[in-house]
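Chemist: need a structure here:
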Amino acid sequence: MKKSTILFILSIIGVVILAGIIILYFIPHLQQAANQPEDTKSSLGFGEDAVKAEVLGIVEEGEIQLGNHTQTYQVLNIRILEGEFAGQEMEIDYGRQQTRPEGLNLSAGNQIIVSVGQDPAGNLNTFFMDFVRTRPLLWLFGTFVVFSVLISGWKGVRSLIGMGISLGVILWYIIPQILAGKNPVLVSVSGAFFLLAVSLYLIYGWTLKTHAAVLGTLLSLIVTALLANFFVDLTRLTGFGNENALFLVQQSNVRINLRGLVLGGMLIGALGVLDDLVIMQASLTFELHILNPVMKFKELYTRSMRVGQDHVAATVNTLVLAYAGAALPMLLLFSLGGEQIGYVLNLEFVTEEIVRAFVGSLGLIAAVPITTLLACLVALNHQRLGKFRSFFGPITLEEKR
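Modeler: Sure thing, here's the model as predicted:
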């Protein structure tokens, strides 16, 4: 079979798979979730009595002994800002009954989240829950948007739109489908590929480089899913090692496959680094081809892989450090307790994080040769597509300009 025929078949397979995911899986299930009866939907009941309140003033301040720890406390005069009791003023204590961080004193004008409820006698019971962080988060997001646009221009704008689409797929497709009892692995794979494909085409355009990256992403996701399934089964992970997952099972009205949830989480966790890796590798391969169009397949593949190896080494280290950073409080807790390393490693929630880190890293390692191979085949054989060549777009957007 000619290389041009193989390339054409691979491209058609990629387009068909993407269209199939959208038509056969994404849209019907999204509509099904939207039309699901209320009595069959998951009801988690988070924060039903949590409301915002404003600190009007400080009634009392001092120090209190909680166990072996001495800390400051405050008695606050607050006004409820929302909910059934909006407008009512009351006093609450901050730090007299629970441990509080040092240096985070409240003052008049601060907004907090409180829990408000009534006892059988009709008296209001109000407790401090957390700080309102909306404003600093908006400042952080605004700074992120400004710098993204300043540094990357219109490509930065497209990346922000892609980020919004990614969040939308996660919030309105992946999460509702899992809560509706769908297979978390299928939902995560289809959702992950869809959001990544849309993001890549939105940012980098309908080009040969993007086609190679999308196909590389699909194959890498499949490899990662197979590896995750194998090692989750081998290590006998059940999903019950995570207290959040246990709480989810207790509060949900549907049966959720926690083992599948672990697998889906591993795929989505690796996705953020995977898109960077595949597009960088595809870009590198096509740039080398543009600089030296007469370069043969073996040389092009070898040169691309040399840089890819460095990229993999740095990316894998980044991924492992990210997981280690997230688990740092847990590692400190075990160090203080003097637990034996053999015992710690066999705890399910520890094993889960280890498997997550290494499976994600293996998926990234596999993505480099896979994407490089596809990019080399496309770069060297795209002219053989004949009349179909124009359909697949330019090599890169820069070439089009």
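Chemist: contacts and neighbour counts: CA atoms only from here.
Modeler: Noted.
Chemist: residues contacting Q118?
Modeler: 124-125 (C-alpha atoms under 8 Å, 6 or more residues apart in numbering).
Chemist: for I92, see how far away it is.
Modeler: Separation of Q118 from I92 (C-alpha to C-alpha, to the nearest Å): 14 Å.
Chemist: can you check L106 too?
Modeler: The value you get for L106 to I92, if C-alpha to C-alpha is used, is 12 Å.
Chemist: what separates the longest helix along the chain from the chain centre, distance-wise?
Modeler: Looking across the chain with DSSP state H, the single longest helix is helix 134-169. Centroid displacement of helix 134-169 relative to its chain, using C-alpha atoms, centre = their mean, to the nearest Å, is 16 Å.
Chemist: packing partners of that helix?
Modeler: If you count contacts as 3 or more C-alpha pairs under 8 Å, 6 or more residues apart in numbering; DSSP states H and E, helix 134-169 packs onto helix 184-204.
Chemist: just the angle between the longest helix of the chain and helix 184-204, please?
Modeler: 100 degrees (axes from the mean of the first three to the mean of the last three C-alpha atoms, to 10 degrees).
Chemist: so what touches the helix or strand that helix 134-169 is followed by?
Modeler: Sequence order places helix 175-179 as the next helix or strand after helix 134-169, per DSSP states H and E. Applying C-alpha under 8 Å, 6+ apart, the contact partners of helix 175-179 are 29-30, 33, 41-42, 184, 187, 252, 254, 256.
Chemist: quick one, strands of the stretch 251-400 of the chain?
Modeler: With DSSP state E, counting those that start in this stretch, there are no strands along the stretch 251-400 of the chain.
Chemist: another for comparison:
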Amino acid sequence: MKSGSKKLFLLKLFLLLILVGRLTFLRLVQAQESMDSLDSPELIESEVNNENEIIRAQVIELVEEGEREVAGVSAPYQLLKMKLLIAELGEPEILLEHGGLPVAQLEEFRTGEQVFINFYQPLSSLDLSEVVTNRQASISTRSRDQQLLFLFVLFMVMVIVVNGFKGIRSLLSLFFSFVVIFFVALPILLRGYDPSLVIMLLALFIIPPTFYLTHGVKQKTHVAVAATVISLILSSLLAITLINTMNLSGLATEEAAFLSFERQDVINIRGLLLAGIILGLLGTLDDVTVTQAGMTFSLKKNKPSLKFGKLFSEAMEVGQDHIGSMVNTLVLVYTGASLPLLLLFINNPHPLSYVLSQEVVVEEIVRILVSSVGLIIAAPLTTFLASAVANWDQIKSRIVVK
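Modeler: Next up is the predicted model:
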């Protein structure tokens, strides 16, 4: 710090952020305590009535495969010899009928593959010496957790190798975010609290620890935290306005519709849509604010004579390139995620205005535009704050003189 006034300014900013985080934490603790005192009959009932058993198994032999006539339609099938990977039962072997139903395409399995079998009744009630039919059980999905574990380990190794100790800090920050989301946010949402309020409070709670843990307690981090919070609030207001004016229900996707059916009058699906937009925006703002703040302070360090206006303009020249590349990245990411949806609409005979008015399309467009607007707000705002902090002594002297 070059002056006591700048240090005092940063200290006040830091204390304000700590206060916000503290209040948010206390609010979440109170909410969690009140939730623990509540009973959840719906959850208890669903657990009691759910007699299905999901068991991991391995294909050890393809006994038979072919086609059979079912309701006048040719239906492919496989007869698989499976080993149930249950150590307590001695890993018993069964014959499982896979397919044999009139479906568009049968997913075929080969020897050595691991899968998850969904038994529609307790395993103890079945005679495992006989063929388990498709009315008693079916293969739910392939086992992919081991491949995901390898991918995650590869990701962590590359982060540490490339970024060193800073990579370790970023992984700790990522772990902290996941803990807060999965062990605080999701349980609260399942209890029926307003999703948009919960995610906004959690975002304000997550931002300071993750930023400081990843990037250190520096001037650029102080500025990035402040700019991220302000940009997030402004973008959230825009998202709320768009959701209300367009009358979006949040039920465009199958997952949302299923969740609404399972948790009727418990989860605010419309608020969940807003919460998803806020959470997605938070991840993109981190990159823009930290990079822009760091670049502004680097310019000031290399050219100490730069005044506020000149520093802001030079930093924004780089910031404009950053905005352009990030907006393009966002569009491509969301487009890639919605590619099957786009293929369904590309040869649609209905008018373009009708297609664009479909809620499933509007939701994706709103996500892209809100995230893009958030980035556009964040870049100049971060540059402005960083330029002001870097030239704080000069700005204060002008104010005192006047």
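Chemist: show me what contacts the aligned residue in structure 2 for M305 of structure 1?
Modeler: When structure 2 is aligned by TM-score structural alignment, M305 of structure 1 is paired with M316. By C-alpha under 8 Å, 6+ apart, the contact set of M316 of structure 2 is 379-380, 383.
Chemist: in CSV: the contacts of helix 175-179 of structure 1, plus distance to E48 of structure 1 and neighbour count.
Modeler: Shown next, in CSV, are the contacts of helix 175-179 of structure 1 (distance: C-alpha to C-alpha, whole Å; neighbours: other C-alpha atoms under 10 Å):
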residue, distance to E48 of structure 1, neighbour count
H29, 28, 18
L30, 26, 16
A33, 23, 17
K41, 17, 16
S42, 15, 19
P184, 27, 24
V187, 28, 23
S252, 15, 18
V254, 20, 18
I256, 23, 19
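Chemist: mind checking which of those are in helices?
Modeler: Using DSSP H, the contacts of helix 175-179 of structure 1 in helices are 29-30, 33, 184, 187.
Chemist: okay, those residues in CSV with distance to L167 of structure 1 next?
Modeler: Shown next, in CSV, are those (distance: C-alpha to C-alpha, whole Å):
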residue, distance to L167 of structure 1
H29, 18
L30, 15
A33, 17
P184, 17
V187, 15
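Chemist: the corresponding residue of structure 1 for F25 of structure 2: neighbour count?
Modeler: Residue pairing (TM-score structural alignment): F25 of structure 2 is matched to I22 of structure 1. Burial measure for I22 of structure 1: 15 neighbouring residues, criterion other C-alpha atoms under 10 Å.
Chemist: go on, the one 10 residues further on?
Modeler: The local packing count at Q32 of structure 1 equals 12, with neighbours defined by other C-alpha under 10 Å.
Chemist: also W139 of structure 1?
Modeler: With other C-alpha under 10 Å as criterion, W139 of structure 1 counts 11.
Chemist: distance of it from W154 of structure 1?
Modeler: 22 Å.
Chemist: what does L279 of structure 2 align to in structure 1?
Modeler: Checking TM-score structural alignment: L279 of structure 2 goes with I268.
Chemist: shouldn't its match be in contact with G191?
Modeler: No: I268 of structure 1 sits out of contact with G191 when judged by C-alpha atoms under 8 Å, with a separation of 9.1 Å.
Chemist: neighbour count winner among those two?
Modeler: The neighbour count for I268 of structure 1 versus G191, taken as other C-alpha under 10 Å, is higher for G191 (22 against 19).
Chemist: which ones are touching that one?
Modeler: 26, 169-170, 173-174.
Chemist: can you check Q309 of structure 1 too?
Modeler: With C-alpha under 8 Å, 6+ apart, Q309 of structure 1 has these contacts: V368.
Chemist: 10 Å instead?
Modeler: With contact taken as C-alpha atoms under 10 Å, 6 or more residues apart in numbering, Q309 of structure 1 is in contact with 315, 365, 368-369.
Chemist: buried set for the strand ranked longest in structure 1?
Modeler: Longest strand of structure 1, by residue count under DSSP state E: strand 50-66. By neighbour count on 16 or more other C-alpha atoms under 10 Å, the buried set for strand 50-66 of structure 1 is 50-58.
Chemist: what is the neighbour count of the corresponding residue of structure 2 for W154 of structure 1?
Modeler: Using TM-score structural alignment as the criterion, the counterpart of W154 of structure 1 in structure 2 is F165. By the criterion of other C-alpha under 10 Å, F165 of structure 2 has 13 neighbours.
Chemist: what do you get for the one 4 residues further on?
Modeler: Counted with other C-alpha under 10 Å, residues neighbouring R169 of structure 2 total 20.
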